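Peer 1: Below are the sequence and a predicted model; questions follow.
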Amino acid sequence: MRTFDLSPLYRSTVGFDRLFSLIDQIGGVENVPAYPPYNIERTGENAYRITMAVAGFGEQELSIEARENVLTVKGEKKVEEADDKKVLYRGIAARSFERRFQLADHVEVRGATLENGLLHVDLVREIPEAAKPRQIAIANGARAERTLEAKAA
């Protein structure tokens, strides 16, 4: 039997919590780690935070762009090696990366902070009033007829 790996979709979307909870229950999808490692947290009813471990990267080496429901985080590390020192073992990642996150409708980036090697990107989902559900009053048939007659007179 063939199985489909939905982990790339699961790891790169924000605001589709219910959909992926259902997929987890049905298919038992597991996350596959990627570079750089990151967490997606729900910090409020309509607020999210993406935290990425970007140790060794400075603010000038990171860029964040939000365009058409896609959040892109790029890191370009410029390795400067002095002539007098040679690295015997390189365990600290210095490679460039690009991570894309598909955002749900009406999810906006509120800001980003770099603190202790962690990049925090705060997101919020703001649904416009026109798209929010609203209650419709049900009128009594006789009352509706009287209202129409009063408008006609």
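Peer 2: That came through fine. The shown structure was predicted, so the numbers you read here are calculated from the model rather than taken from an experiment. Numbering: from 1, shown residues only.

Peer 1: rest of the way, CA atoms for contacts and neighbours
Peer 2: OK.

Peer 1: Can you report how many residues neighbour Arg2?
Peer 2: Residues lying near Arg2 (other Cα atoms under 10 Å) number 4.

Peer 1: Second structure follows, compare the two:
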Amino acid sequence: MRAYDFSPLYRSAIGFDRLAGLLDTASRLDAQAPSYPPFNVERVDENEYRVTMAVAGFTEDELEIEVKDQTLTISGKKVESDEDRNFLHRGIATRSFERRFQLADHVQVTGAQLENGLLHVDTRREIPEALKPRTIAIQSSANGNGRKVIENTADAA
């Protein structure tokens, strides 16, 4: 039994409720999680990722990709009817599915393509300029007000 109580995180951290929610959701995952359709998550570059999903038998019209609230949802619904077909063996799965992927902050879906029964969904992390590190120039001042002191003479008494 692995039950963790994340309620102290909700009480003492402000603005981290999404992180606590992710931890809470991850703790509830079990071995009974759906395994259809199989997929890969690949890191293509430092800021680029690709989700590849095996969707053999599905057409572009039967697949839907949606991004809402930092969640990528890929779903497929078979449209054609198999009532007039007489299968002796049916090994190709054509059941409907829905897969959800939690996207990190600033990750955007940049495109998708269906190729040889594989659906590729490309994403890219684009950090806004305001959040990127920047270098601040240091100005030196001899007397603290930003002006350099050229000459300082004291009256000798």
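Peer 2: Perfect, I can see it now. Note that the structure is predicted; figures quoted are calculated from it, not measured.

Peer 1: Val79 of the second structure: helix or strand, and which one exactly?
Peer 2: Using DSSP states H and E, Val79 of the second structure sits within no helix or strand.

Peer 1: Relative to Arg124 of the second structure, how far out is the residue most central in space within the second structure?
Peer 2: Central residue of the second structure (Cα atoms, centre = their mean): Leu103, 1.9 Å from the mean position. Counting by Cα to Cα, to the nearest Å, the separation of Leu103 of the second structure from Arg124 of the second structure is 10 Å.

Peer 1: cool, Ala31 of the second structure as well?
Peer 2: 30 Å.

Peer 1: So between those two, which is more surrounded?
Peer 2: More crowded of Ala31 of the second structure and Arg124, by other Cα under 10 Å: Arg124, with 18 against 6.

Peer 1: Let me see the contact set for the one in the first structure that sits across from that one in the alignment.
Peer 2: Aligned by TM-score structural alignment, Arg124 of the second structure pairs with Val124 of the first structure. The contact partners of Val124 of the first structure, by Cα atoms under 8 Å, 6 or more residues apart in numbering, come to 46-48, 107-110.

Peer 1: which of those tops the neighbour count?
Peer 2: Result: Tyr48 is most packed of the contacts of Val124 of the first structure (other Cα under 10 Å), 22 neighbours.

Peer 1: Which strand or helix spans that residue?
Peer 2: In the assignment (DSSP H and E), Tyr48 of the first structure maps to strand 47-53.

Peer 1: With Asp24 of the second structure instead?
Peer 2: Applying DSSP H and E, one finds Asp24 of the second structure within helix 17-28.

Peer 1: Buried residues in that helix, which are they?
Peer 2: Neighbour-count burial for helix 17-28 of the second structure flags 20, 24 (criterion: 16 or more other Cα atoms under 10 Å).

Peer 1: Go through the contacts of Val124 of the first structure and name the one nearest Thr147 of the first structure.
Peer 2: Each of the contacts of Val124 of the first structure was checked against Thr147 of the first structure using Cα to Cα; the closest is Asn46, at 40.9 Å.

Peer 1: Chain neighbours aside, what residue packs nearest to that closest one?
Peer 2: Closest residue in space to Asn46 of the first structure, ignoring its immediate chain neighbours: Arg125 at 5.1 Å, by Cα to Cα, 6 or more residues apart in numbering.

Peer 1: contacting residues around that neighbour?
Peer 2: 15, 46-47, 105-108.

Peer 1: any idea how far it is from Ala47 of the first structure?
Peer 2: For Arg125 of the first structure, the distance to Ala47 of the first structure (Cα to Cα) stands at 6 Å.

Peer 1: quick one: what helix or strand has Ile74 of the second structure in it?
Peer 2: Short version, using DSSP H and E: Ile74 of the second structure is in strand 71-76.

Peer 1: Need the distance between the two termini of stretch 88-107 of the first structure.
Peer 2: Its start and end residues considered, stretch 88-107 of the first structure measures 45 Å (Cα to Cα).

Peer 1: who's in contact with that stretch?
Peer 2: With contact meaning Cα under 8 Å, 6+ apart, stretch 88-107 of the first structure is reached by 11-16, 35-36, 56, 69-79, 123-128.

Peer 1: Can you mark which positions in it are buried?
Peer 2: For stretch 88-107 of the first structure, the neighbour count (16+ other Cα under 10 Å) marks 94, 99-103, 107 as buried.
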